[in-house]
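1. Take a look and give me a structure for this.
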Amino acid sequence: MSNNQIRVRFAPSPTGDLHLGGARTALFSWAFARHNNGIFLLRIEDTDLQRSTKKAVESIMEGITWLGLIPDETPVYQTNRMERYKEVLQKMLTDGSAYYCYSSPEEIESMRELARKNFLKPKYNGLWRPEKGKQLPEVPKGRNPTIRFKAPQHGVTKWNDIVKGEIIFPNEELDDLIIARSDGTPTYNFCVAVDDWDMRISHVLRGDDHVNNTPKQINILNAMGANIPQYGHIPMILASDGEKLSKRHGAVSVLEYKKLGYLPEAMVNYLSRLGWSHKNDEIFSREELVKWFELKNLSKSSAQWDQKKLNWVNSHYIKNTSSIDLSKMIYQDILEKNIDFNKANLQGIIELFKDRANTLLDLVDSIMIFYLEPTVESLKQINKEDKNILKLFLAEIENIEWQLDNIDMSIKKIINDNNISMKELATPLRIALTGSTKTPSLNKILIVMNKDSVINRIHIAIKTNN
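-> Next up, the predicted model:
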């Protein structure tokens, strides 16, 4: 592999499901790698043993697989790399870029409180930081030390952010952060820096809530003599009310949207438009996304979640998916309704409703009219005059061959012979067949429902007492 090959990683912490912001980060990273013939990598940052769970790992893997964001190499798990972290820690202790700190949590808090009283930034005061000519305190007995990174104290740490432009942090504001806890376990920023180095990461795309972590990671990488990736911090996704997207605004997990009946192609299309654009294109394929994706088109401002827009995008993909494929997608959902249904005519029924559905669940609910008879309550909308019209319809269709042309001719004959409007026939007929006045084209419902079912439902409607 050449030294300049683009290698991008998605690095979630497995403390919950794959949320929408994380999915978008993964998508942008994947698209950028694919656009540049690079490598897309997955790293599971599971060193927080109290909060990380196997269930969350499985959920994240299922989420990125559903979206089609398959990594090019075997996923890296931080918990499998502890020996490597210890090796780097020891090297940093040896070369003086890290040191043991014996200050207790209570002593650290006192340092911070004193800084606050003096209107200074509350941070560690460098008590155990070794300096030339400095006398360190006596090591307390029985106290396990943390390991701190010896951060630069002068000058600035800066980088040219892919999204935000130049970002500068004065080094005097940076703390000597703990890179290993008193029990020896390494901490987040240290692990990230080591991993990015070992994985030869060239570009890091992540949420802008990580901006404050970047100078820490850059300084650690510099101390290790590692190459510095290019960083791009993407503004967060906001809810429609301008607040941070959360559960109170609805579903925030990718898999929730899968359960709600959204197609992965639609989610990829919609998520990619939250913070990235190509001209005025709204609907595009995964292949077009890869072809068009350039970092210069990432937005500097926050994106806003628009459920109606997602529904519109999803409805487009449902409309343009074959009824054969849709039948496979919703088959299990129909089975879970515990109803008897004829699988043979399912595709024909889907064809009637797929242009009207925002989600697969909408589609399932719509086609239930063919498998569930109208309720007694809905049939009470049919009055005595309506029933007489239904009797005329029954008599007219009794001996016809069940074909669309014959059905159309029968409907026209009833209207002409009895001097009634189409509405006067269609409304009670729709209710008798489906329980609703809002349905697809009446003749198409009739042909798909089949003659026996139509006759049976009309008989039931006529017999129902108002």
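
2. From here on, just use CA atoms for contacts and neighbour counts.
-> Will do.

3. Does anything pack onto the helix or strand where Glu265 lies? Which helices or strands?
-> Under DSSP states H and E, the secondary-structure element containing Glu265 is helix 264-272. Contact analysis of helix 264-272 by 3 or more C-alpha pairs under 8 Å, 6 or more residues apart in numbering; DSSP states H and E lists helix 20-35, helix 54-67, helix 286-292, helix 307-319 as its packing neighbours.

4. Let me have the ones you listed in a markdown table, extended by mean neighbour count and distance to Arg200.
-> Supplementary listing: those in a markdown table, determined by neighbours: other C-alpha atoms under 10 Å; distance: least, C-alpha to C-alpha, whole Å:
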| stretch | mean neighbour count | distance to Arg200 |
| --- | --- | --- |
| helix 20-35 | 24 | 14 |
| helix 54-67 | 18 | 22 |
| helix 286-292 | 16 | 22 |
| helix 307-319 | 18 | 36 |
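
5. Please identify which of those is closest to Asn4.
-> Shortest distance between Asn4 and the helices and strands packed on helix 264-272, using C-alpha to C-alpha, is found for helix 20-35: 12.6 Å.

6. can you put the helices and strands packed on helix 264-272 in JSON lines and add distance to Thr94?
-> What follows is those, written out as JSON lines (distance: least, C-alpha to C-alpha, whole Å):
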{"stretch": "helix 20-35", "distance to Thr94": "36"}
{"stretch": "helix 54-67", "distance to Thr94": "36"}
{"stretch": "helix 286-292", "distance to Thr94": "45"}
{"stretch": "helix 307-319", "distance to Thr94": "54"}
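
7. These: which one's closest to Lys444?
-> Evaluated over these, closeness to Lys444 peaks at helix 307-319, with 17.5 Å, by C-alpha to C-alpha.

8. what helices or strands is that closest one leaning on?
-> Of the remaining helices and strands, those touching helix 307-319 by 3+ C-alpha pairs under 8 Å, 6+ apart are helix 264-272.

9. which residues are in contact with the helix it packs on?
-> Applying C-alpha atoms under 8 Å, 6 or more residues apart in numbering, the set of residues contacting helix 264-272 from outside is 20, 24, 27-28, 66-68, 258, 282-286, 289, 310, 313-314, 317.

10. if we can go back for a sec, so which of the helices and strands packed on helix 264-272 comes closest to Leu379?
-> Nearest to Leu379 among the helices and strands packed on helix 264-272 is helix 307-319; the distance by C-alpha to C-alpha comes to 30.8 Å.

11. what angle separates that closest one from helix 264-272?
-> 150 degrees (axes from the mean of the first three to the mean of the last three C-alpha atoms, to 10 degrees).

12. right, and the helix or strand after helix 307-319?
-> helix 323-335.

13. Alongside the first, I'd like the structure of this one:
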Amino acid sequence: MKIKTRFAPSPTGYLHVGGARTALYSWLFARNHGGEFVLRIEDTDLERSTQQAIDAIMDGMNWLSLDWDEGPYYQTRRFDRYNAVIDEMLQAGTAYKCYCSRERLEQLRESQMANGEKPRYDGHCRDGHQHHDASEPCVVRFSNPQEGSVVFDDQIRGPIEFSNQELDDLIIRRTDGSPTYNFCVVIDDWDMQITHVIRGEDHINNTPRQINILKAIGAQVPVYAHVSMILGDDGKKLSKRHGAVGVKQYRDDGYLPEALLNYLVRLGWSHGDQEIFSIDEMKHWFSLDAVSKSASAFNTEKLLWLNHHYINALPAEYVATQLQWHIDQENIDTRNGPELAALVKLLGERCKTLKEMAASCRYFYEDFTEFDADAAKKHLRPVARQPLEVVRDKLVAIGSWTPENVHHAIQSTADELGVGMGKVGMPLRVAVTGAGQSPGLDVTVHAIGQTRSVERINKALDWISAREQQ
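-> Next up is the predicted model:
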């Protein structure tokens, strides 16, 4: 049997974290078994589905590199197929037309609730044979079995059973002729030969209804696996208030896709005590029987830790391609300064996100107009004049501009003046970066360049002179 899974989001919003994890698990299961992964857009909710949401879902999937083998399929383009099956079911007697008015259904619901009963359709039209005009509005309902139960072996939760008496006759076609979500899902899974349905636990109640429809049309019932929800740090269901609205927000906030994938795969799945997984390792080791049925708590600090790891562990050239977007957002012209790959190596240990890296690198590429007030007040004092003048002259004299030679110039300045490295290094750092923090001073000065470093030191000396005259 060829394994075939699917990810079937409704385009009513962004691709959120829970959806991304479901997509990842479905994708990994297919890849682990050498199977196929299908992308399906379940856009039957015509009022809430938007092209913007579709684009956001596709962008999120592409950013995470969750490639699909088939699709994207759109349910709204398959209405003729769904309605053809419904017509066949009407002929076979596994579905029937229901002419109950909205008023009758509301009265039925109120009566059942008043009696402490579960609200459900009472089958009034199931065996009704009174004549109705062809133009009279009606819905089509599925004739759900009235005896027995539905049992399925959930691959994460074990056996689950529903009594058929708890399931009413589901509407499968509305009065306007449009098929409903639960029915479309069944036909799609059948037509697309889906073998394993991996989805969120909020779909568990849909499963017995869908299984009964599959059996009624003579279709193969897929294997089901329902993944537990993700909770926020506070133990409540993950929502907008916990941070990112959608997966792409994590891109915008400076996370690498590898970090988010690694984090998501561990939100409910484990392989021994291993924490760091490459994509190939995920595909090799992933299995449904290692997925926990307990809810997982989202921990932003853990994600941040993983992101910092990947910034430093992945090839700097690759990280630089991801950094470029953030550089563009900051409107930094990088033509005059170090290559972005070199910048990644310079700032990787200090920065936990690419957004932070982009925000803190401007001085490598552009001259600044002002020094940080606190840093300048503390370190650009008259006593710093001589160390800055001496180190400037030594930097000017360097013939081969290397980090080693820059370091020698700084060290020899301190030795010559008989002062600690901090007495030279801190004024120099503020002079060339405009701020009080940077990576190692030798590599920072080297990356800024010889001419610009000297010019900035002269600017700092002018600032000290102006300060003395105040």
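
14. picking up where we left off before, so which of the helices and strands packed on helix 264-272 of structure 1 comes closest to Gly242 of structure 1?
-> Using C-alpha to C-alpha, the nearest of those to Gly242 of structure 1 is helix 307-319, at 13.6 Å.

15. What range does that closest one cover in structure 2?
-> Aligned using TM-score structural alignment, helix 307-319 of structure 1 spans residues 300-312 in structure 2.

16. That stretch vs structure 1 - mean distance after superposition?
-> When structure 1 is superposed, stretch 300-312 of structure 2 averages 1.4 Å from its matched positions, counting by mean C-alpha distance after the TM-score superposition for structure 1.

17. How far off centre is that stretch?
-> 14 Å (C-alpha atoms, centre = their mean, to the nearest Å).

18. Residues touching that stretch, excluding its own?
-> Counting by C-alpha under 8 Å, 6+ apart, 255-256, 258-260, 262-263, 319, 344-345, 348-349, 351-353 sit against stretch 300-312 of structure 2.

19. Farthest-apart pair in those residues, please.
-> Greatest spatial distance among those (C-alpha to C-alpha): Tyr263 and Lys345, at 23.2 Å.

20. what about those two, which has more around it?
-> Taking neighbours as other C-alpha atoms under 10 Å, Tyr263 of structure 2 and Lys345 compare with Tyr263 leading, 24 against 18.

21. Which position in structure 1 pairs with that one?
-> By TM-score structural alignment, Tyr263 of structure 2 lines up with Tyr270 in structure 1.

22. Could you do Asp69 of structure 2 as well?
-> In structure 1, the residue matched to Asp69 of structure 2 (TM-score structural alignment) is Asp72.

23. what's the helix or strand for the nearest residue to that match once chain neighbours are set aside?
-> Nearest residue to Asp72 of structure 1 in three dimensions, chain neighbours excluded: Phe40, at 5.6 Å (C-alpha to C-alpha, 6 or more residues apart in numbering). Taking DSSP H and E as the criterion, Phe40 of structure 1 maps to strand 39-44.

24. and the angle for that strand with helix 20-35?
-> 150 degrees.

25. And the strands in structure 2, which stretches?
-> Ranges of strands within structure 2 are 4-7, 36-41, 70-74, 95-98, 139-142, 149-154, 158-163, 171-173, 196-200, 223-227, 230-231, 296-297, based on DSSP state E.

26. Determine which stretch of the ones you listed is the most buried.
-> Burial among the strands of structure 2, expressed as mean neighbours by mean count of other C-alpha atoms under 10 Å, is greatest for strand 4-7, which shows a mean of 26.

27. rewinding a little: ok, which of the helices and strands packed on helix 264-272 of structure 1 comes nearest Gly165 of structure 1?
-> If we rank these by C-alpha to C-alpha, the stretch that ends up nearest is helix 20-35, at 18.1 Å.

28. What is the corresponding segment of structure 2 for the closest one?
-> Residues 17-32 of structure 2 are where helix 20-35 of structure 1 aligns, taking TM-score structural alignment as the criterion.

29. That stretch: average distance to aligned residues in structure 1?
-> With both structures laid over each other, stretch 17-32 of structure 2 and its partner residues in structure 1 are 0.8 Å apart on average (mean C-alpha distance after the TM-score superposition for structure 1).

30. who are the neighbours in contact with the residue sitting nearest the centre point of structure 2?
-> Nearest to the mean C-alpha position of structure 2, by C-alpha atoms, centre = their mean, lies Val247 at 2.8 Å. Taking C-alpha under 8 Å, 6+ apart, we find Val247 of structure 2 in contact with Tyr14, Leu15, His16, Val17, Ala20, Gly60.

31. what do you get for Gln304 of structure 1?
-> Gln304 of structure 1 sits next to Ile237, Leu238, Ala239, Ser240, Gly242, Leu274 when contact means C-alpha under 8 Å, 6+ apart.

32. Pull the most distant pair out of those.
-> Gly242 and Leu274 (14.0 Å).

33. Compare neighbour counts for the two and give me the winner.
-> Using other C-alpha under 10 Å as the criterion, Gly242 of structure 1 and Leu274 rank with Leu274 on top: 21 against 12.

34. I figured that one was touching Lys300, is that so?
-> No - the pair formed by Leu274 of structure 1 and Lys300 falls short of the contact definition of C-alpha atoms under 8 Å, at 11.2 Å.

35. which residue lines up with Asp393 of structure 2 in structure 1?
-> Checking TM-score structural alignment: Asp393 of structure 2 goes with Ala395.

36. same thing with Ala219 of structure 2?
-> Counting by TM-score structural alignment, Ala219 of structure 2 lines up with Ala226 in structure 1.

37. any idea how far the alignment partner in structure 2 of Val8 of structure 1 lies from His284 of structure 2?
-> The equivalent of Val8 of structure 1 in structure 2 is Thr5 (alignment by TM-score structural alignment). Summarising the geometry, the distance separating Thr5 of structure 2 from His284 of structure 2, computed by C-alpha to C-alpha, to the nearest Å, is 17 Å.
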